[in-house]
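Peer 1: Here is a sequence together with a model predicted from it:
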Amino acid sequence: MTHRFQCRVYYEDTDLAGIVYYANYLKFIERARSEWVRELGVDQVRLKAEHGLVFAVRRVEADYLAPARFDDLLTVETDVAQVTPARLILDQRVLRAGAVLFTAGVTVVALGAAGRPVRLPAEFRQSLQTD
């Protein structure tokens, strides 16, 4: 089940060379993950308020393959690679017109109110299980 999120490259996203500044790809994939979680029906504000639980990125392994430029329409694809009780590993890609520009393996964990790792909510894990 691939989630797709579209975003436009704005002038503020680019560097002096006119290409997307490398760190902005992390913003693009973060936005895509947030929209994906929302579409799964998870209210992150309520999760924090009621359970003191938040999601945090623990690890990112990124590969920059080709540059995006001002006004490009990008698609961020997100796929679940692995779900365990304590972490979620996602494969994310940024594409322009079907061409892959950036890939990332992202490990997400849950943190409790004390800021320490906790198990991912069971309902969340179940919603991610692939057949």
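Peer 2: Arrived safely, thanks for sending.
Peer 1: rest of the way, CA atoms for contacts and neighbours
Peer 2: OK.
Peer 1: Tell me where this protein has strands.
Peer 2: Remark: strands assigned in the chain by DSSP state E are 3-8, 54-64, 73-83, 87-96, 99-111, 117-118.
Peer 1: residue nearest the centroid of the protein?
Peer 2: Closest to where the C-alpha atoms of the chain average out (C-alpha atoms, centre = their mean) is Arg33, at 3.3 Å.
Peer 1: Tell me the spacing between it and Glu39.
Peer 2: To Glu39, Arg33 is 10 Å away according to C-alpha to C-alpha, to the nearest Å.
Peer 1: One more: Gly105?
Peer 2: Distance from Gly105 to Glu39, by C-alpha to C-alpha: 21 Å.
Peer 1: Of these two, which one has the most company?
Peer 2: Gly105 (19 against 11; other C-alpha atoms under 10 Å).
Peer 1: Would you agree the more buried one is in contact with Ile89?
Peer 2: Yes. Counting by C-alpha atoms under 8 Å, Gly105 does reach Ile89; the two are 6.9 Å apart.
Peer 1: Take this one as well and set it beside the first:
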Amino acid sequence: MSETGTTQEETTYRVRVFYEDTDASGVVYHANYLKYLERARTCWLEAHGHSHTALAEQFGIVFTLADANLQFKAPARLDDEIEVVTRVAERRRARIIFEQTIHCKNSLLIQARFTVACVRIHDFRPCAVPEFLQKEMQ
């Protein structure tokens, strides 16, 4: 189960923690937070009317992860309903820097900052983020 909510400045992706997400101690395995955060960034893009597939097919670009920084504050557990909040912190010519948080019942679990680079799909060389996306991030 998952859903997405949107405001002009940020998106919220909600998801339930399933058994497959947890480790032997009953908390979310650390690498699975990266999946939640990636899904939330994809939902951010979709909330702005775009998809990774369409950007690749129509404009020949993809976004690739250039930097990731996570701070683990508290664990999520089986059956928790978590919220991943995503917002653009900074825009550059060929990069977008996202700030994301994961919450459960108003408790901060994860603070994260990701830099994604816009690259041409045919050679993975950096290129400018399309103008229409730049405008939507203002």
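Peer 2: The structure has been received and is ready for your questions. Keep in mind the model is a prediction, meaning the values are calculated, not measured.
Peer 1: What is the aligned counterpart of the residue nearest to the centre of structure 1 in structure 2?
Peer 2: Matched across to structure 2, Arg33 of structure 1 falls on Arg41, judged by TM-score structural alignment.
Peer 1: which residue packs closest to its match, ignoring adjacent ones?
Peer 2: Thr86 (6.6 Å; C-alpha to C-alpha, 6 or more residues apart in numbering).
Peer 1: try Asp23 of structure 2
Peer 2: Per C-alpha to C-alpha, 6+ apart, closest to Asp23 of structure 2 is Tyr29, 5.2 Å.
Peer 1: Wait, that neighbour touches Phe18, no?
Peer 2: No. Applying C-alpha under 8 Å as the test, Tyr29 of structure 2 and Phe18 come out as separate, 11.1 Å apart.
Peer 1: higher neighbour count, the two?
Peer 2: Just comparing Tyr29 of structure 2 and Phe18: by other C-alpha under 10 Å the higher neighbour count belongs to Tyr29, 17 against 14.
Peer 1: And the corresponding residue of structure 1 for that one, how far from Tyr64 of structure 1?
Peer 2: Under the alignment by TM-score structural alignment, Tyr29 of structure 2 pairs with Tyr21 in structure 1. Distance, Tyr21 of structure 1 to Tyr64 of structure 1, by C-alpha to C-alpha: 11 Å.
Peer 1: do Arg31 of structure 1 as well
Peer 2: For Arg31 of structure 1 relative to Tyr64 of structure 1 (C-alpha to C-alpha), the value is 18 Å.
Peer 1: Trp44 is in contact with the residue nearest to Arg41 of structure 2, correct?
Peer 2: Yes. Counting by C-alpha under 8 Å, Thr86 of structure 2 touches Trp44, with 6.9 Å between them.
Peer 1: Give me the common contacts of the two.
Peer 2: The contact sets of Thr86 of structure 2 and Trp44 overlap at 10-11 (C-alpha atoms under 8 Å, 6 or more residues apart in numbering).
Peer 1: Tell me which other helices or strands the top helix by length along structure 2 touches.
Peer 2: Determined from DSSP state H, the single longest helix within structure 2 is helix 30-47. If you count contacts as 3 or more C-alpha pairs under 8 Å, 6 or more residues apart in numbering; DSSP states H and E, helix 30-47 of structure 2 packs onto strand 10-16, strand 81-91.
Peer 1: Would you mind giving those as a markdown table with distance to Leu108 of structure 2 and mean neighbour count added?
Peer 2: Converted to a markdown table, the helices and strands packed on helix 30-47 of structure 2 look like this (distance: least, C-alpha to C-alpha, whole Å; neighbours: other C-alpha atoms under 10 Å):
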| stretch | distance to Leu108 of structure 2 | mean neighbour count |
| --- | --- | --- |
| strand 10-16 | 14 | 20 |
| strand 81-91 | 10 | 20 |
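Peer 1: Pipe those into JSON lines and attach distance to Glu131 of structure 2 per row.
Peer 2: Compiled in JSON lines, these are given as follows (distance: least, C-alpha to C-alpha, whole Å):
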{"stretch": "strand 10-16", "distance to Glu131 of structure 2": "20"}
{"stretch": "strand 81-91", "distance to Glu131 of structure 2": "12"}
